[in-house]
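# how does the following fold in three dimensions:
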Amino acid sequence: MAAASRYHAEVARGIETLLSIVLPSKNEAPALAGLLPRLREAQPDAEIIVVDDGSTDETPALCAQHGVHCLSSPYSMGNGAAIKRGARAAKGDVLVFMDADGQHDPADIARLLARLDDGYDMVVGARDWDGQAGVGRGLANTLYNWLASRMTGARVADLTSGFRAVRADKFREFLHLLPNGFSYPTTITMAFFRSAYAVAYEPIRVVQRIGRSHIRPLRDGVRFLLIIFKIATLYSPLKLFVPASAVFFLTGLGYYIYTYTTQHRLTNMTAMLWSASVIVFLIGLVSEQITALTYKHHD
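Got it, this is the predicted structure:
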C-alpha cells in the first residue's frame, strides 16, 4: 500500500492532487448510486470524474449529490471518447480508469497504486476466467491475450480490462491513437509496450455488472475481429505482413511444382500468388515505417 500511503501523505502536506479516478458512464445511475460512496470511502482525497456519455438517466444529479465532477456530453461519443475527455480534464499525476457498472471493487485501487509505485508506468487489473462476461467473451479475450503476448514477447494477462492505473503524462502521449469505441484498452496497452513503458498485471475479482451491457455481439463482432489486426499493426506490422507474404509465396511455389510436374509450365495463378507475396511484404515495410513515425516523440 506504499503508493496509497505516499499519496495521502503528500495531500496532507498540501501538494496538488496526485490521484484522479475516471469513470466513463452511459446510463449507469443505478450502479453509480452504490459505487460513488464506496469510491469516496476508499480514496477520500482523490479527484473523481464521471464522464457522462450522453446518458438519459439521473447521472448528472447523482454526481452532484455526491460531490463528484461530472463531464456531460449532449450525445453519446463512445467509451474511448469518454476516456479521452476524462484524461484531458483530470488534474492528477496518476489516473485510475474503472468501469461505472459496479463490476470493479474500489478497494483494489490501493493494490494497483502499490504496484505502480514499484516502478511501473501502467498497472492493469487482470480478470480470471470467472470474471469474463460469458463464454464467448472469455474465449475472445483469451485469443487476444495470446496474440498480444506473442507480438510483444511479454505476458499479457488481460488485454481488454477497463480497470487500470497509469501515469498521466505517459497516458496522454497516446490520446491521439485512442479510438472513440470500445477497444481503447487494447490500443493503450500495445502503445505502452511499443514505447518500452513498463506494464504490470494485478489479479482482481469482478462481480456481476448492474444493468445491461452496452456491447452487442452481432453489432460489435466485426469490431472485435478488427482488434486482432489492430494488435499486430499497433506493435509491429511486419509480424503480421511477413507471415501473410510467406503464405502467398509458399502457396505459389506449391502450385508451381504441381503444374510443372503435370503440365510442364508456369501458370498465371503462380505468377499472381508470387506477385501478391511481394506486394504484401512491401506493404508491411511501409506500415512498419508509418508505425515508427506514429510513436515518434515530439517535444
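# alpha carbons only for contacts and neighbour counts from here, please
Noted.
# in the stretch 151-299 of the chain, which spans are helices?
In the stretch 151-299 of the chain, the segments counted as helices under DSSP state H, counting those that start in this stretch are 168-172, 184-194, 217-235, 238-263, 268-294.
# buried ones in the shortest one?
Neighbour-count burial for helix 168-172 flags 168, 170, 171, 172 (criterion: 16 or more other Cα atoms under 10 Å).
# before we move on, the earlier item: single out the most deeply packed of the helices of the stretch 151-299 of the chain.
helix 184-194 (a mean of 21; mean count of other Cα atoms under 10 Å).
# run through who's touching that one.
79-80, 148, 152, 159-162, 171, 174, 177-179, 198-199, 227, 230-231, 234-235, 295 (Cα atoms under 8 Å, 6 or more residues apart in numbering).
# one more sequence to fold, the one below, so I can look at both together:
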Amino acid sequence: MSAEGSVSVVIPARNEAGVIAGVVQRLRYTLPEVEILVVDDGSTDETAMVARDAGATVFSHRHGMGNGAAIKAGARKAQGEIIVFMDGDGQHDPADIPRLLARLEEGHDMVVGARDGASQASVGRGIANRFYNRLASYMTNQRIQDLTSGFRAVRADKFREFLYLLPNGFSYPTTITMAFFRAGYSVAYEPIQAAKRIGKSHLRIVKDGVRFLLIIFKIGTLYSPLKLFAPLAFLFFLLGAGWYGFTLMSEGRFTNMSALMFTTSIIVFMMGLVSEQITALLYKRDD
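Presented below is the predicted three-dimensional model:
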C-alpha cells in the first residue's frame, strides 16, 4: 500500500503468550507503520502483557467472549481505513499481508488469504472446508476458495456495516464473506500457506459435527435461503411421490406417510420463501 499508516492489523488472541510476541515483532518488521491491535479475549496467561511489551496496542476482555467478539472489538477500535485480520497463534505469515493489500488496491473490498490443502488443521476439517466452499459457491454463483479463513484484508467502513451480523462465539469468516457477497461487494482470494498448528488436531464427532451443520445453515440463511430450502422441499416431494407410487401398486391406497411427505415439502418450501424475505430485510441499509 502507498500509505501504511491507513492500515490496522487486528489480532484476536486467547492464551497465546508463547507465540504472540513473535507475531507482533514480525508484523512490526514487515510493516513498520501499521497499527497493531491485539484483542486479548480473557486469557488466563500473560498474553496481554507479552503483546504490549512487543509493541502492540492491547485491549482485554475480562472473560472469554469468543473469537467473533474479539474481532468486533478490534474492528471498532481500529483507526485504519483498511483492517487486516489474522490469528495470534502464528499460523499466518505477516509477509503475506502486502500481497493482500496489493489485491485490495486493485479495487476489491475484501481479500481473503486462501489456504492450500496442506495448510488445513486436520484431514477432517480439510474435507469439511472443501464442502463449505462448494456449498457457498453454489449459493452465491461465485467461486469461493476458502470460506473459513481468518486471514483477510477488508475496507473498514464496509466491514463495520455488518458488525451487527457477526456472532460472538461462532466463526465470523463465514458470516462476513456471505454478507459481502449479498451486498454486492467485491471479494478476491490470494493463495497463502498457513503454518501447521502446534500439536495434533483431533476431529471431535459431536462438537465438530454440530458446528458443521450450523455453518451449512448459516451459509444458506445469510445469502439465499430458498436455494437451500427448495432442493430440500423437492426431496421430500419425491419421497412422498415415490412412497405413494409404491403403496398404490402394492396396496392400492394413499397412505399417511405420503401425506406427511407432501405436507413437509410444502412447509419447507414456504419456510424458504419466508426466510428469503427476512434475509432481504436483514441487509436493508439506510444510505
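# could I get the buried residues of helix 168-172 of the first structure as a markdown table with distance to residue 110 of the first structure?
Below are those laid out as a markdown table (distance: Cα to Cα, whole Å):
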| residue | distance to residue 110 of the first structure |
| --- | --- |
| 168 | 17 |
| 170 | 20 |
| 171 | 19 |
| 172 | 22 |
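# and the strands in the stretch 1-150 of the second structure?
Listed in chain order, the strands of the stretch 1-150 of the second structure (DSSP state E, counting those that start in this stretch) span 7-13, 35-41, 57-61, 82-85, 110-115.
# now for residue 16 of the second structure: which residues touch it?
Counting by Cα under 8 Å, 6+ apart, residue 16 of the second structure has contacts 43, 45, 47, 88, 89.
# ugh, wrong one, residue 116 of the first structure
3, 122, 123, 165, 166.
# what's it aligned with over in the second structure?
Residue pairing (TM-score structural alignment): residue 116 of the first structure is matched to residue 104 of the second structure.
# burial check on the equivalent of residue 86 of the first structure over in the second structure, number of neighbours?
Alignment note (TM-score structural alignment): residue 86 of the first structure maps to residue 74 of the second structure. Residue neighbour count, defined by other Cα atoms under 10 Å, stands at 25 for residue 74 of the second structure.
# I'd say residue 74 of the second structure and residue 39 touch.
Yes: in this structure residue 74 of the second structure lies within contact range of residue 39 using Cα atoms under 8 Å: 6.3 Å.
# please indicate which of the contacts of helix 184-194 of the first structure are buried?
79-80, 148, 152, 159-162, 171, 174, 178-179, 199, 227, 230-231, 234-235, 295.
# now do the contacts for the match of residue 86 of the first structure.
Counting by Cα under 8 Å, 6+ apart, residue 74 of the second structure has contacts 10, 11, 12, 37, 38, 39.
# run through the residues that contact the aligned partner of the first one in the first structure.
Residue mapping for residue 10 of the second structure onto the first structure gives residue 22, with TM-score structural alignment as the criterion. Applying Cα under 8 Å, 6+ apart to residue 22 of the first structure gives the contacts 48, 49, 50, 51, 83, 86, 87, 90, 95, 96, 97, 98.
# the second one -> the second structure?
What it means is residue 49 of the first structure. Checking with TM-score structural alignment, residue 49 of the first structure has residue 37 as its match.
# what is the neighbour count of its match?
What residue 37 of the second structure shows, counting by other Cα under 10 Å, is a neighbour count of 26.
# find the nearest non-adjacent residue to residue 80 of the first structure, please.
residue 180 (4.1 Å; Cα to Cα, 6 or more residues apart in numbering).
# list the contacts of the aligned partner of the one you found in the second structure.
Under the alignment by TM-score structural alignment, residue 180 of the first structure pairs with residue 168 in the second structure. For residue 168 of the second structure, the contact set (Cα under 8 Å, 6+ apart) comprises 65, 66, 67, 68, 69, 70.
# quick one: residues contacting the last one.
For residue 70 of the second structure, the contacting residues are 12, 39, 40, 41, 168, taking Cα under 8 Å, 6+ apart as the criterion.
# run a quick neighbour tally on the first one.
Other residues within reach of residue 12 of the second structure by the criterion other Cα under 10 Å amount to 26.
# now residue 119 of the first structure: how far from residue 7 of the first structure?
Going from residue 119 of the first structure to residue 7 of the first structure by Cα to Cα, to the nearest Å gives 15 Å.
# neighbour count: the two, which is higher?
More crowded of residue 119 of the first structure and residue 7, by other Cα under 10 Å: residue 7, with 20 against 11.
# which ones are touching the residue mapped onto residue 23 of the second structure from the first structure?
Applying TM-score structural alignment, one finds that residue 23 of the second structure aligns to residue 35 in the first structure. Applying Cα under 8 Å, 6+ apart to residue 35 of the first structure gives the contacts 100, 102, 106.
# between the residues you listed, which is closest to residue 214 of the first structure?
Nearest to residue 214 of the first structure among those is residue 100, at 12.0 Å by Cα to Cα.
# that closest one: neighbour count?
Residue 100 of the first structure has 26 nearby residues by other Cα under 10 Å.
# not counting sequence-adjacent ones, nearest residue to the aligned partner of it in the second structure?
In the second structure, residue 100 of the first structure lines up with residue 88, judged by TM-score structural alignment. Of all residues not flanking residue 88 of the second structure in the chain, residue 13 sits nearest, at 5.2 Å (Cα to Cα, 6+ apart).
# hmm, that neighbour is touching residue 85, no?
No: shown here, residue 13 of the second structure and residue 85 do not form a contact pair, counting by Cα under 8 Å, at 11.4 Å.
# joint contacts of residue 74 and residue 39 of the second structure?
10, 11, 12.
# can you tell me the centre-most residue of the first structure?
The residue lying closest to the centre of the first structure (Cα atoms, centre = their mean) is residue 185, at 0.7 Å.
# thinking again about what came up before, and of the contacts of residue 168 of the second structure, the nearest to residue 277 of the second structure?
Once Cα to Cα is applied, the member of these that ends up nearest residue 277 of the second structure is residue 68, at 25.9 Å.
# residue contacts, the closest one?
166, 167, 168, 169, 170, 171, 172 are the contacts of residue 68 of the second structure under Cα under 8 Å, 6+ apart.
# quick one, helices of the stretch 1-150 of the second structure?
Under DSSP H, counting those that start in this stretch, the stretch 1-150 of the second structure gives helices at 20-30, 47-53, 67-77, 97-105, 123-140.
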